[in-house]
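> Attaching a predicted model along with its sequence, questions to come.
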Amino acid sequence: MRHVLLVDDEEAILYVFRKYLERAGFAVSTAANAHDAIALFGSGHVDALVTDQRMPGMTGDMLVQRLRSVRPGLPAVIVTAYAAECSPDLRNVPVLNKPVPPADLVAAVERALSLAAKDAPA
């Protein structure tokens, strides 16, 4: 089972997105901020990251960069109401606008995983 690390500072968003992803067959861990996400990432296997952009302490794109410094090519998706704030330099990171339909979130995670698999060394 593929494992998604879900990060958002809004508890209701974590709950709803977790349900979307679990119904699609993913195992999901949640974190309410980037610092907790970094700790969770370091303590177990994560196949993909789904993060909010605007959070206290560290933005979502900064979190993606930080985790990719440890694991280059980590599949990631940013879901935000502030897409214009996201760094255009992030490679293969789709940015979805909140509110996001469940099927769109699941499809974006699946695409990110698929792209990462294609880019992985043989």
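Structure's in. What do you need?
> contacts, neighbours, all on C-alpha from now
Will do.
> Flag every buried residue along the longest helix seen in the chain.
Of all the segments assigned as helix in the chain under DSSP state H, the longest by residue count is helix 102-119. For helix 102-119, the buried set under the neighbour-count rule, 16 or more other CA atoms under 10 Å, comprises 105-106, 108-109, 111-113, 116.
> Let me know the closest of those to residue 43.
Distance to residue 43 across those (CA to CA) is lowest for residue 113, with 20.5 Å.
> Distance check, the closest one against residue 92.
Distance of residue 113 to residue 92, computed by CA to CA, to the nearest Å: 10 Å.
> intersection of neighbour lists for the two?
Shared contacts of residue 113 and residue 92 (CA atoms under 8 Å, 6 or more residues apart in numbering): residue 75.
> quick one on the thing from earlier: wait, which of the buried residues of helix 102-119 is closest to residue 73?
If you rank those by distance to residue 73 using CA to CA, residue 116 comes first, at 6.3 Å.
> put this beside the first:
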Amino acid sequence: MYNKRILVVDDEEAILLAFRKLLKRPNVEVDTCECIEDAKAKIDSIYYDAVIADLRLSGTLGQEGFEIISYIRNKSKETRIALITAYGSSGTFEKAMGLGADLYFEKPVSMGNLNEVLESIGVK
């Protein structure tokens, strides 16, 4: 039985596979999706202890990660949110935190970064 759930949202399948493997623990279920629509559907039907979302999901200059942060914060104040991006800047960091993100990482994301996510939901 799982007692913690994490959702990873990224449009790169290799990242989804890697994060699923690296975050997996006996008491942690890891779900993944590639687009904002699927992320919203999962968030509507399942409570997640943490969500890790890429800033840009569509392969364009979009910033869907910000929308995911706002969407989650309107539903849950407890869910830990980590925004990841290959396009980091101080402005991106400030906006993410202002919208309610708890963690912010620039790609490539390290195992130490993923451990921060796990620790934020009480998993060692």
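All right, it came through fine. Given the structure is predicted, the values throughout are model-derived calculations rather than measurements.
> And the longest helix of the first structure, what does it pack against?
Contacts of helix 102-119 of the first structure with other secondary structure elements, assessed using 3 or more CA pairs under 8 Å, 6 or more residues apart in numbering; DSSP states H and E, are made with helix 11-23, strand 48-51, strand 76-80.
> residue in the second structure matching residue 35 of the first structure?
Alignment of residue 35 of the first structure against the second structure is given by TM-score structural alignment, with residue 37 as its counterpart.
> what's the average distance of the helix or strand hosting that match to the first structure?
The secondary structure element spanning residue 37 of the second structure is helix 36-45 (assigned by DSSP states H and E). Superposing on the first structure places helix 36-45 of the second structure at an average distance of 0.9 Å from its equivalents, by mean CA distance after the TM-score superposition for the first structure.
> ok so, going back, now find how far off-centre the longest helix of the first structure is within its chain.
Taking the mean of its C-alpha atoms, helix 102-119 of the first structure sits 11 Å from the chain's own mean (CA atoms, centre = their mean, to the nearest Å).
> if we look at that helix, which residues are touching it?
By CA under 8 Å, 6+ apart, the residues outside helix 102-119 of the first structure that reach it are 17, 20-21, 24, 47-48, 50, 73-77, 92-94, 96.
> among these, who's most crowded?
Using other CA atoms under 10 Å as the neighbour test, the contacts of helix 102-119 of the first structure are led by residue 76, with 32 neighbours.
> pretty sure that residue contacts residue 50?
Yes: the pair residue 76 of the first structure and residue 50 qualifies as a contact (CA atoms under 8 Å) at a distance of 5.7 Å.
> what's the most distant pair in the contacts of helix 102-119 of the first structure?
Among the contacts of helix 102-119 of the first structure, the pair separated by the greatest distance (CA to CA) is 20 and 73, at 23.8 Å.
> Return the residues in contact with the counterpart of residue 17 of the first structure in the second structure.
Applying TM-score structural alignment, one finds that residue 17 of the first structure aligns to residue 19 in the second structure. Applying CA under 8 Å, 6+ apart, we find residue 19 of the second structure in contact with residue 8.
> Apply 10 Å and report the result again.
Taking CA atoms under 10 Å, 6 or more residues apart in numbering as the contact definition, residue 19 of the second structure lies against 7-8, 10, 13, 30-32, 52, 109, 111, 114.
> Show me how to select, in PyMOL, the buried members of the residues you listed.
Burial among those is assessed by 16+ other CA under 10 Å; the matching PyMOL selection reads:
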select buried, resi 7+8+10+30+31+32+52+114
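> Out of the contacts of helix 102-119 of the first structure, which comes closest to residue 85 of the first structure?
Each of the contacts of helix 102-119 of the first structure was checked against residue 85 of the first structure using CA to CA; the closest is residue 96, at 12.4 Å.
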